[in-house]
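**Q** I would like to see how this sequence folds:
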Amino acid sequence: MKSLGIDARMWRHSGIGVYLRNLLPRVVNKLPEVWFVIMGDAGALALGGQLDRENVSLVNFSSPIYGLREQWELRRRLPRCLDGFWSPHYNFPLFFGGKRLVTVHDMCHLALKQFVPGFHRRYYARRMLTQVAKQADAIICVSTFTKEEFNKYVKVPHQRIYTVHNGVDEFFLASATAMQSPPVHYPYILYVGNVKPHKNLPTLLQAFVSLMGEIPHNLVVVGKKEGFIAEDQKVLNFAAGYGGRIVFTGEIDQETLKQYYLHAAMLVFPSLYEGFGLPPLEAMACGCPVIASQAASLPEVCGQSAIYFNPFAPAELACKIKELLNDERRRQLLQGAGRKRAGQFSWDKSAARTVDVIKELLDIT
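**A** Okay, the predicted model is just below:
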């Protein structure tokens, strides 16, 4: 029996955590002939029974992510009999002797250096990503854009790079009826994502403020706002000057998020940089029209089912928001096209493609 170790320390995170929670159970189910050693918080991994399989061993592993300590701990804790190891992020085990598979989600640390505080963080990212190119036996990128960015910034030729798109959670794709009353009592425009510099919230805030006197809608910002840096604090301070018209919900559960999508006039996603970008697809799955930045991976992911704008042009965004609010026909067209587009991205497809990569990695016929 072939064996594969997996670093699942980020199981409960957003972002990569979503990737792990959706892919790992599916991959394990599709490869009963492989023994999986899944490393992380064994208690959290066992909850819900998604990984409760005869071919799965859960191993407690809590070393902090990034840095020298995790490299030492990985070298010490990894079973020597493993045939391969899958890292869902670029912090892969440098000293592992078996086959190595690494997933690269984005190249933000190198592409947007101005938003990454601390030379040591940028240096670490560059060194590790360079080692990924040199040492990994296979690399999965979550979009063609990320694959191109990897080749652009690392500049180390690698023959086995695969594009495997993320999926949309079936929870959002399932037909749903909005609650009789929405999660809030006012009409609103929605943003979903963390309050981080590359998310480009200032452009959205400026566009919204310029429209406040013409529309009854509030702006609802859904996502984590703790742990931000100085520039993010400026965003919050700016928003605080407009009373209750700009609302930050903080993190919310998936059911509440779905209701926000279902009742929103639109989702606006102004990000400067995304390796993939799940919120626009989640919104589309719920029938919520999307206005998205024309940057990075977003045109690849959203296709012809979104309205695009220059992320550096608040006035252009304001115009597009106003036009869509006043055009019910176009909203209906976007709702239909969006649902169809979201349906093209499933975690089952992602898992099937990932399984193909693992089989090739481990020489399973």
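
**Q** From here on, just use CA atoms for contacts and neighbour counts.
**A** Fine.

**Q** What is the burial count for the closest residue to M10 other than its chain neighbours?
**A** Nearest residue to M10, sequence neighbours excluded (CA to CA, 6 or more residues apart in numbering): G17, at 5.3 Å. Residues lying near G17 (other CA atoms under 10 Å) number 16.

**Q** Correct me if wrong: G17 contacts W11.
**A** Yes - with contact defined as CA atoms under 8 Å, G17 counts as touching W11 (4.5 Å).

**Q** And for the strand or helix carrying L23, what's in contact with it?
**A** For L23, the host element (DSSP states H and E) is helix 16-30. Residues from elsewhere that reach helix 16-30 (CA atoms under 8 Å, 6 or more residues apart in numbering): 8, 10-12, 34, 36, 50-51, 53, 55-56, 88-89, 166, 169, 347-348, 350-352, 354-355.

**Q** To check against the first, give me the structure of this:
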Amino acid sequence: MASKRPIIWIDTYRTKVPNSGLGQFSMRFAEYAVEKGSDEFQFEIFGWGAPEHLFADNAKKAKWHHRYLRSGSTADLWHSLYQLPSHKPPRNTKWLLTVHDLNFLYEKSPAKAAKYQKRLGAEVKKADYITCISEFTKGDLLKVFPQVGRKVSVIHNGVELQSNVVSQPLKGFNPEIPFFFSIGIFNPKKNFHLLVEVMLSFPDYHLVLAGDSSTSYGAEVKAEIEKYGLSRRVHLPGKISEGEKDWCYRNASAVLFPSFAEGFGMPPIEAMSVGTPVFLSRATSLPEIGGEVAYYFEKMTASSMAHKIKSGLDAFSKDANAAEKLKDRASKFTWDEAMKNYLDLYREILL
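**A** You can find the predicted model right below:
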């Protein structure tokens, strides 16, 4: 008689914002867990409003639960994919908590940072096991909460462009024009305003900054575009489709990502996976992602950044193996590898 599979609840709380980085991470995590691990574990997927059809083929192996738990629910392990979860595991259930970043240390005022730190402190204290998505995040966590060191491990996120997406040019954009690309929700940590001034040094190039720009920082970036008279060369298309994103990564001359606070950094990996050069800040986790194959801004000034882009593009053009080196680097962050590591951790905890 086959032994009973351990029950693992996966709390995908952030699927309530499916187009966010955390939302995409949560949905892909649940998909891969069910696909790769259902022979050993019984998965119960808990979340807010994610499409049930994602798990239709595994209906007998995984169940999708909306906001509320069933009465009397039990689990051998509860895995929270978000560090500030809205729900906690049932009593006497082992709890695995995934921590993505401590960006509040860099982005928030001291008073707000203290509130976030108190909330996160309560969660990591109660969790039995903790995974961090980068060594940098682990370092931040242990600086603030050194007492949790023995229960912390690092498992990098999986990042892959969707293979079934049809690549399509950005709407209203001339595909013959050379351009630089970046993507993300517009907030100050992204440093998009610096990229606008950088474009003064590249009169033959355009810049595409994709993502939700309807923020106060988005208004600042738009003011910079007007200030420098670059409205015809700097494009803010807002949220773009997966097909448009795929096309931008494959056709951009480079992806520019000067963010100063990232727990991981998906866009650089997505760009590297198709052999497009990436230019990154040296802040937080980005050097861990880009390794020796990315180019790094040494000073966060427009003139210094422009110089680095020019020298980097020149070096890239002279290295016949540069694109393959980028693809090889990106291959270290696949979902297959991430889920292999999580399944190993599940076995360590439960078997």
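
**Q** residue ranges for the helices of the stretch 201-350 of the first structure, please.
**A** 201-211, 230-240, 254-263, 278-285, 298-302, 314-325, 328-342, 347-362 (DSSP state H, counting those that start in this stretch).

**Q** Kindly compare burial across these and name the winner.
**A** Of the helices of the stretch 201-350 of the first structure, the one with the most neighbours on average (mean count of other CA atoms under 10 Å) is helix 278-285, at a mean of 27.

**Q** Leaving out sequence neighbours, find the closest residue to the residue nearest the centre of the second structure.
**A** Residue closest to the average C-alpha location in the second structure (CA atoms, centre = their mean): M266, at 4.1 Å. Using CA to CA, 6+ apart and skipping residues adjacent in sequence, the residue nearest M266 of the second structure is V159, 6.4 Å away.

**Q** next one: S281 of the second structure
**A** P258 (4.6 Å).

**Q** quick one, what contacts the residue mapped onto that neighbour from the first structure?
**A** Here P258 of the second structure is matched to P270 in the first structure, going by TM-score structural alignment. By CA under 8 Å, 6+ apart, the contact set of P270 of the first structure is K199, N200, L201, T203, L204, A292, S293, P311.

**Q** how about the third one, what's its match in the second structure?
**A** What that stands for is L201 of the first structure. With TM-score structural alignment as the criterion, L201 of the first structure matches F192.

**Q** I'd say its match and K222 touch.
**A** No - using CA under 8 Å, F192 of the second structure makes no contact with K222, being 10.1 Å away.

**Q** From S26 of the second structure, how far out is the equivalent of A318 of the first structure over in the second structure?
**A** The alignment partner of A318 of the first structure in the second structure, by TM-score structural alignment, is A306. To S26 of the second structure, A306 of the second structure is 36 Å away according to CA to CA, to the nearest Å.

**Q** so C132 of the second structure sits right up against Q83, yeah?
**A** No - using CA under 8 Å, C132 of the second structure is not in contact with Q83, being 9.7 Å away.

**Q** Which of these two has more residues huddled nearby?
**A** Neighbour totals were compared for C132 of the second structure and Q83, and C132 leads with 25 against 19 (other CA under 10 Å).

**Q** if I pick the more buried one, what's in contact with it?
**A** Contacts of C132 of the second structure (CA under 8 Å, 6+ apart): T98, V99, H100, D101, K138, V152, S153, V154, I155, H156.

**Q** Under the alignment, what does L22 of the second structure map to in the first structure?
**A** Per TM-score structural alignment, L22 of the second structure is aligned with I16.

**Q** returning to what we had before: please report how far the match of L201 of the first structure lies from L209 of the second structure.
**A** For F192 of the second structure, the distance to L209 of the second structure equals 8 Å [CA to CA].

**Q** got the contact list for the equivalent of A138 of the first structure over in the second structure?
**A** Structural alignment (TM-score structural alignment) places A138 of the first structure against Y129 in the second structure. By CA under 8 Å, 6+ apart, the residues touching Y129 of the second structure are W95, L96, L97, K151, V152.

**Q** What is the burial count for the alignment partner in the first structure of the fourth one?
**A** Under the alignment (TM-score structural alignment), K151 of the second structure pairs with R160 in the first structure. A count of neighbours around R160 of the first structure, defined by other CA under 10 Å, yields 14.

**Q** wait, isn't R160 of the first structure in contact with I139?
**A** Yes - look at R160 of the first structure against I139 with CA under 8 Å: they come within range, at 6.3 Å.
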